[in-house]
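1. Okay, structure incoming, though there's no sequence with it:
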């Protein structure tokens, strides 16, 4: 399946404008630093671009900022999840402020999710 070049270019531009939370999470996930799993960032799963993706275990990690508390954003996230889960993917979401202020709690939860997905 050919991916729209505009979508790929947008994903690439998003890598260069990462939030502080995305940057911190990428430093942890990149280069198989977390559980020896290979993660990609700003990965295209047409028609969406997900924040982080691990093909090996079918995991999508999304980081949400303050704008995600709105009804429209909640509805959009629900649509994305409804699209991704039937593809066999697991979607987990973390708030940016938790990544920046409680990274230990976020990583403990992420470790549990990855560990369960590896077993299945």
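-> That came through fine. What you see is a predicted model, and the numbers here were worked out from it, not measured in a lab.

2. switch to C-alpha atoms for all contacts and neighbour counts from now on
-> OK.

3. Pull up the gap between residue 61 and residue 92, please.
-> The spacing between residue 61 and residue 92, counted by C-alpha to C-alpha, to the nearest Å, is 5 Å.

4. what sits in contact with each of the two?
-> Common neighbours of residue 61 and residue 92, using C-alpha atoms under 8 Å, 6 or more residues apart in numbering, do not exist here.

5. The structure to be compared is supplied as follows:
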């Protein structure tokens, strides 16, 4: 498996520490269940808001920051 660039790891850590209220509420609800979820998982070149590795499931919360970036979001969805 390829090594994750350090700047992406640092960015993911920053995002985890600065979660929105909605992200914190959802994380609180699902963190006790199995299979486990991971917050701000780096899947270069992207950082997933939530991911379940066992189920191969990626979850992205679309907030207002995504209103202007539709082309980027489409490319990320195809990835």
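-> Looks like it arrived, so ask away. Please read these numbers as outputs of a predicted model, since none were measured by experiment.

6. Drop the TM-score for these two in here.
-> The TM-score (TM-score structural alignment, normalised by the length of the second structure) is 0.90; 78 aligned residues with a C-alpha RMSD of 1.1 Å.

7. follow-up on the earlier one: of residue 61 and residue 92 of the first structure, who's got more company?
-> Applying other C-alpha atoms under 10 Å to residue 61 of the first structure and residue 92 shows that residue 61 carries more neighbours, namely 19 against 14.

8. any idea what that one aligns with in the second structure?
-> In the second structure, the residue matched to residue 61 of the first structure (TM-score structural alignment) is residue 59.

9. quick one: secondary structure of the closest residue to that match other than its chain neighbours?
-> Here the nearest residue to residue 59 of the second structure in space, its sequence neighbours aside, is residue 50; by C-alpha to C-alpha, 6 or more residues apart in numbering that works out to 5.0 Å. Recorded secondary structure, residue 50 of the second structure: strand (DSSP: H, G, I helix; E, B strand; the rest coil).

10. the strands in the first structure, which residues?
-> Listed in chain order, the strands of the first structure (DSSP state E) span 40-45, 48-54, 59-64, 90-95.
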